[in-house]
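Engineer: Would you be able to build a 3D model of this:
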Amino acid sequence: MSNLDDSIDAAAAAVRAGEAVVYPTETVYGLGADATDADAVERVFELKGRDRTKPLSVGVPDVAAAREYARPTPFETRFMERFLPGPVTVVVERGPDLPDALTAGRARVGVRVPDYETTLEFYRRAGRPVTATSANRSGAPSIRTPAELDPALRKRVGAVLDAGETPGGTESTVVDPGRNVIHRRGAMADEVAAWLTEEAGAPPTVE
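Structural biologist: Now for the predicted structure:
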């Protein structure tokens, strides 16, 4: 196996063991842990110094996996099938396997399927949803190479999946298609708004 294959295996094993890992996406490096494990989720909040009232998104390898851990309606599923994989975070009803710690007690959760094969293969091998948040201390810049990782954070994660520099680009658009709301405009925001306007029968509210 290649070094990258070995790194993917090591990161996936660390997630299954309840540890946090650093992994690449199509934009920046992320901080991941088993999103079904409340203790692992708490570790991500602690490592980032993130406010517990701010929910985390989850990353999965495809829409089928998203439907295992979330409860999208048929309309929301059609939206996901149109825009995922891609730089869009889709907010839908969470499933029972996701803990309150992940969603800050809310009934809905953001779902990501990154358009980046290394990330998707990592998710597949982990075999469970993985937290999707940037691998930096809250308030610090996001990182595109492992060399930029905070040394203190590096020491406390179970693995760093090093795939070199990430492609970078615009942050994901965050959208709740069932409520016809765009929470954050980012990549593909115009396409998302056009689809919702046509399919929902009204332009989305942009917060």
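Engineer: hey, let's count contacts and neighbours off CA atoms from now on
Structural biologist: Fine.
Engineer: what sits against the residue nearest to the spatial centre of the chain?
Structural biologist: By C-alpha atoms, centre = their mean, the chain has its centre lying nearest to residue 132, at 2.8 Å. Each residue near residue 132 by C-alpha atoms under 8 Å, 6 or more residues apart in numbering is listed here: 30, 31, 32, 56, 57, 58, 59, 112.
Engineer: One more, please, to line up against the first structure:
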Amino acid sequence: MAEGDSYEVLEPKPENIERAADCLQEGRLVVAPSDANMGLAVDPHDIDAIDRVYKVKQRDRSKPLTLMFHDPSDWTEYGSVPDADVMNGFVEAFWPGPLNIVVNRQDVFPDELVGGMETISLACYENPTWRAFVEHAEPIAMTSANISGEADGQLVDRGMAEEHVGEAVEYIIDGGPHETTQSTTIIDLSDTSDPSVLRQGDISVSQLNDVRDCF
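Structural biologist: Here you go, the predicted structure:
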């Protein structure tokens, strides 16, 4: 375990991951690895903690956080789409993995989490440290662990996370190097009759269309 000015860096051991998960559920913030950027994690039910995320990131409050969970099939607890077969096709093909899917939100989280929007971004990643963490703390909300607009197109690594948000977090879980080359792909399935790609990452439009030719 290493120490920063106001945080501790934890090796991804089971006891440390459980400790960080407990901390998150007490309303504090944790940095953890994901399938792309190091992420700033928060309890999605805790309005005060969500407020701290927006403040430390200097993030526009109209930009929602992403909701994350361990089991791909759990998406129905948090969102809905007009045609579930479309959603399930992408879930089965790419989750766990670096794909965020925007769906219509279920009314189970505060408006502050999603900027008052009627949709919510869902993710289920494959990074083993992330999976161990979210299994203890799920669901969690997450955003990249950097000041908004200052990543300059690069993935947020531990060094950037420490520099940008270290003073605001309790723990940083060291998850090792990224396996992806860019931020996650994001698709919008809130209207399955007119789906769209909001951002292309390592999962390409061609790969998406191999599952369902709709982009």
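Engineer: What lines up with residue 160 of structure 1 in structure 2?
Structural biologist: Aligned by TM-score structural alignment, residue 160 of structure 1 pairs with residue 172 of structure 2.
Engineer: okay but that match is in contact with residue 8, surely?
Structural biologist: Yes - Residue 172 of structure 2 is within contact range of residue 8, at 6.2 Å (criterion: C-alpha atoms under 8 Å).
Engineer: of those two, who's got more company?
Structural biologist: residue 172 (30 against 17; other C-alpha atoms under 10 Å).
Engineer: pretty sure the more buried one is in a helix, no?
Structural biologist: No - assigned with DSSP: H, G, I helix; E, B strand; the rest coil, residue 172 of structure 2 falls outside any helix and is strand.
Engineer: which residues of structure 2 fall in helices?
Structural biologist: Secondary structure of structure 2 (DSSP state H): helices at 14-25, 47-57, 84-94, 128-137, 158-165, 205-211.
Engineer: Residue 135 of structure 1 versus residue 157 of structure 1, what's the distance?
Structural biologist: Separation of residue 157 of structure 1 from residue 135 of structure 1 (C-alpha to C-alpha, to the nearest Å) stands at 11 Å.
Engineer: Could you do residue 112 of structure 1 as well?
Structural biologist: Taking C-alpha to C-alpha, one finds residue 112 of structure 1 at 16 Å from residue 135 of structure 1.
Engineer: rewinding a little: which of the contacts of residue 132 of structure 1 does structure 2 keep?
Structural biologist: With both residues aligned by TM-score structural alignment, their matches' C-alpha atoms under 8 Å, the contacts of the contacts of residue 132 of structure 1 that structure 2 also has are 30, 31, 32, 56, 57, 58, 59.
Engineer: so what corresponds to the third one in structure 2?
Structural biologist: Using TM-score structural alignment, the equivalent of residue 32 of structure 1 in structure 2 is residue 41.
Engineer: if I look at that match, how far off is residue 11 of structure 2?
Structural biologist: 17 Å.
Engineer: and those two? which has more neighbours close in?
Structural biologist: residue 41 (29 against 17).
Engineer: Next, the contact list for the more buried one, please.
Structural biologist: Contacts for residue 41 of structure 2 (C-alpha under 8 Å, 6+ apart) come out as 24, 29, 30, 31, 32, 140, 141, 142, 143.
Engineer: which of those residues tops the neighbour count?
Structural biologist: Among these, the one with the most neighbours (other C-alpha under 10 Å) is residue 31, at 31 neighbours.
Engineer: pretty sure it contacts residue 40?
Structural biologist: Yes - Residue 31 of structure 2 is in contact with residue 40 according to C-alpha under 8 Å; the separation is 4.6 Å.
Engineer: ok, and the contacts of residue 41 of structure 2 in structure 1?
Structural biologist: Where structure 1 agrees (both residues aligned by TM-score structural alignment, their matches' C-alpha under 8 Å), those reduce to 24, 29, 30, 31, 32, 140, 141, 142, 143.
Engineer: Which single one of these is nearest to residue 179 of structure 2?
Structural biologist: residue 32 (14.6 Å; C-alpha to C-alpha).
Engineer: Please say which position in structure 1 that closest one maps to.
Structural biologist: Per TM-score structural alignment, residue 32 of structure 2 is aligned with residue 23.
Engineer: show me the contacts for its match.
Structural biologist: 11, 29, 30, 31, 32, 119, 160, 161, 162.
Engineer: still on that earlier bit, in a markdown table: the contacts of residue 41 of structure 2, plus distance to residue 205 of structure 2.
Structural biologist: Shown next, in a markdown table, are those (distance: C-alpha to C-alpha, whole Å):
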| residue | distance to residue 205 of structure 2 |
| --- | --- |
| 24 | 35 |
| 29 | 34 |
| 30 | 32 |
| 31 | 30 |
| 32 | 28 |
| 140 | 27 |
| 141 | 26 |
| 142 | 24 |
| 143 | 23 |
